[in-house]
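Engineer: Sequence plus predicted model, see below.
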Amino acid sequence: MLSVSKIRRLGGVSVLVLAALAAGSLLNQSIAPAHAMQAISEPNFAAAIPAGAPMSFADLIEHVSPAVVTIQASSTPDEAPAGVDLDNMPPQMREWLERQFGGRAGPQAAQPRQSLGSGFFISADGYLVTNNHVVDGATEITIGTAGGETYPARVIGLDPQTDLALLKVDEEIEFPFVTLEDQPHYRVGDWVVAVGNPFGLGGTATAGIISATGREIGNSNYNDFLQIDAPINRGNSGGPTFSLDGKVVGVNSQIFSPTGGSVGIGFAIPSDVAARVVAALRENGHVSRGWLGVGIQNVTEDIASAMGLEESTGAIISSVVAGGPADQAGFEREDVVLAVNDESVENSRDLTRRIGEFSSGTDVRFRVLRDGRERTLRVELGERPDDSTLNQLPSREQAEASVDIFGMTLSELSDEVRDGRGLAAGTVGLVIESLEPGGEASRKGLSRGDIILEAGGRAVGTTEALRDAINAARAGNRNAILLLVETQAGQRYIALQLGEAE
């Protein structure tokens, strides 16, 4: 049975991450003896490439295929399905369920999840590249070679931001490998060949051209994609895209598809991006990216007009993280970042990528426009937190206007937020701006953006009102206080232990 790991929507068309399928058989192909395996260099394909389109890709595919592998990743869910609570069923219903399910209608054991993708060796000692989404969360990883051998593999490092992963096979043999081109030279219209494991059919090769470069897909801030029309499908994830000289110029990652199958629009991570990320993963196990600590957006024509700017370029600061590098360097809201180390900034995405290319601790100069005058700010960049931590960090403005209670940073409900959430006029409450990881509120399932409407049966429109409700509960010898909370899924009650309050 086929399965898809995740689907995102982009402009009404599905963006399908080329992930997992159920197991498929590997093609039994011969592979050279271990002692004969060596780096796959640039073979001479001149005889097979006459002027114009290639007559055949056979020599190329035969040369590089031994380095391409099938990757099978297994993971176990954190919790088993709840099943049906037979104890609370009427006897007749319980008997019927037991007959239908053979006595197995209760909670079931957690079943392992399987995903299948592609990858390729980049060194003779067993390092190989694939997509992060193929192996993320896996408890067991097995690779299968073109010759039918299987080996266990372990994760060296993952980079969700670019959807790349580096694995290692610890075997005392030499593996055939290919080279990630760190300075690729390609143009729209160049021929490429993709080799991988679509739908579990290992060793499948397809050919096409580079349809476009520099594609911005989804929320990938640190990578533009190659668009290729060589057919790639589910299971091609992590497989290589080759130039005609046998070098890897891309790592297959996503497709556009209204149907779930290939429609001739696939996307590969450029090899120069992959080479930098893989080098960092091999050295450190993770990718360290610089972090400024600001919220930014594009300078649109309307914003440029409102600020008296001649051009709609650069990135405008919409918020500054309290205590972050930008806060310490004196950045302000409405600053427009024009250049980084004297290199012009086109837009917010360009700025994010520029900062991410620096390592943490790097001293960087920013030229900004403030109140019609240009000035230079020097910043020592921090290290970018993971997404979950990043989403919890309050802005300087939020921190100045909020109070920390139960591990929550709270601010008063504004008219804009109340109207946006569809709450009745006159509703008061406190908005959760951030949560301390591991705090009482976080442990009880509260989330950023939830709105506390009542505490101990009292409406709470201010932090003082919340503290009064907490003090009243303590005076009544209560160990916990009951909150009425407006969440994205509706209103619910949550009890917080008073021992955690400040």
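Structural biologist: Arrived safely, thanks for sending. Residues are numbered from 1 along each chain as shown.
Engineer: contacts and neighbour counts: CA atoms only from here.
Structural biologist: OK.
Engineer: In the protein, which residue is most central in space?
Structural biologist: Nearest to the mean C-alpha position of the chain, by C-alpha atoms, centre = their mean, lies residue 160 at 4.1 Å.
Engineer: Presented hereafter is structure B, for comparison with structure A:
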Amino acid sequence: EYRGHVVGVDSETDVAVIKIDAKRTFQPVQIANSDGVQVGDWAIAIGSPFGLQATVTAGIVSATGRDLGSGQFQHFLQTDAAINPGNSGGPLLNIRGEVIGINTMIATRSGSYEGIGFALPSNTAVKVYNDIIRDGRVVRGSIGIKWSKSGSQLDTLEAFGLNHGVLVETVAPQGPAGKAGIKVDDIILAMNDRPVKDGDELVNKVADLPIGSTALLSVDRDGKHLDFKVGIQERSVVWSDAPELAENRSGKPEVPEPPKAAVPTPVRFGITIMNLKEKEREDLGIDDKAGVKVVTVDPGSFADDIGIQENDAILAINRQPVNTPDDVMRLQKNLKPGAPVALHIVRSIGIGGRHTPPSRIYVSGRLPQD
């Protein structure tokens, strides 16, 4: 055992740099380039599972770039090398004994190893280490946008005639993107003339840019191509005033209104809809006349499969505005079996009597073949 102290911590990757006090000289391990790791490569995990020191297990790399939703900058290597409680923080090695990752967690229903473990890639750990040693903390750039990961983004983009890009869901009001003119529902296609595949790729590229620099973003807005010069600001500053849970705006108890007859859409969608009431528009922050309310969702229907929920408000279908149930009926007639469909919806989520700000998201999929 050695005494040590924490030099710095990065909460977004759950990595800390610790300096130990020792009189002896240590032989460092070699660090591999984790970007070169491929599925099927040998993987060797070292750790102390259940207190059993210096335990070595072996397997292969099962997947790379695995996004578990645990953090924006955590995209893991997946391995079937046995990892158990006590392995966390230990190295994952390649066949040459070079570190390709830091063992982090497992997917399990029993609490023990079930064949699926995850390691933070070595390149991510090295970047965090270098930043902490140089600056005492990790500084990441941001342009002040967030995007939706719900549904199939490829289907959504394909419905708009695109095969790549980032659909903007939120724009920080005082953030660089907002000041430059980027809006919600814009699709970012490229940064500095290089195509952007998805949101994860964009945010990682932006995070690596120097604070105060400028990036050129190419955007699709309702089928029109636009370019914006956007400044890079420190991520922690851009999102320092992110909204927290808020009370229901009116502060008054909800009084249910008598139900009205719902207008059924075609069976192809599997929902019934009706016009939104004025109070519902106010609560959802929807402009007058825009949107229709989802009253019911048929189990096992297309709508159910893509994640539409009761009380969602549909604003558009494949970028075509929806103001009345008749609009939905009209737009669906032009959709062929197997066609990609993207529905722009507003959803309010209540938690413990409180409500988060309504979310504007896309749900998408392909219509079933008749």
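Structural biologist: That came through, no problem. Since this is a predicted model, take the numbers as computed values, not measurements.
Engineer: about what we covered before: the equivalent of the residue nearest to the centre of structure 1 over in structure 2 and residue 112 of structure 2, how far apart?
Structural biologist: Mapped onto structure 2 by TM-score structural alignment, residue 160 of structure 1 lines up with residue 11. From residue 11 of structure 2 over to residue 112 of structure 2 the distance is 25 Å, taken as C-alpha to C-alpha, to the nearest Å.
Engineer: what's the burial count for the corresponding residue of structure 1 for residue 69 of structure 2?
Structural biologist: Under the alignment (TM-score structural alignment), residue 69 of structure 2 pairs with residue 218 of structure 1. Neighbours of residue 218 of structure 1 under the rule other C-alpha atoms under 10 Å: 10.
Engineer: Please apply the same query to residue 464 of structure 1.
Structural biologist: By other C-alpha under 10 Å, the residues close to residue 464 of structure 1 number 11.
Engineer: what about it, which helix or strand?
Structural biologist: According to DSSP states H and E, residue 464 of structure 1 maps onto helix 463-475.
Engineer: Packing partners of that helix?
Structural biologist: Counting by 3 or more C-alpha pairs under 8 Å, 6 or more residues apart in numbering; DSSP states H and E, the packing neighbours recorded for helix 463-475 of structure 1 are strand 408-412, strand 451-455, strand 480-487.
Engineer: Rebuild those strands as JSON lines, extending it with mean neighbour count and distance to residue 73 of structure 1.
Structural biologist: Shown next, in JSON lines, are these (neighbours: other C-alpha atoms under 10 Å; distance: least, C-alpha to C-alpha, whole Å):
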{"stretch": "strand 408-412", "mean neighbour count": "24", "distance to residue 73 of structure 1": "38"}
{"stretch": "strand 451-455", "mean neighbour count": "25", "distance to residue 73 of structure 1": "40"}
{"stretch": "strand 480-487", "mean neighbour count": "20", "distance to residue 73 of structure 1": "35"}
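Engineer: For residue 493 of structure 1, which of these is the nearest?
Structural biologist: Taking C-alpha to C-alpha, strand 480-487 is the member of those nearest to residue 493 of structure 1, at 4.6 Å.
Engineer: What's residue 228 of structure 2 aligned with over in structure 1?
Structural biologist: In structure 1, the residue paired with residue 228 of structure 2 is residue 377, using TM-score structural alignment.
Engineer: what sits against its match?
Structural biologist: Neighbour list for residue 377 of structure 1: 329-331, 365-368 [criterion: C-alpha atoms under 8 Å, 6 or more residues apart in numbering].
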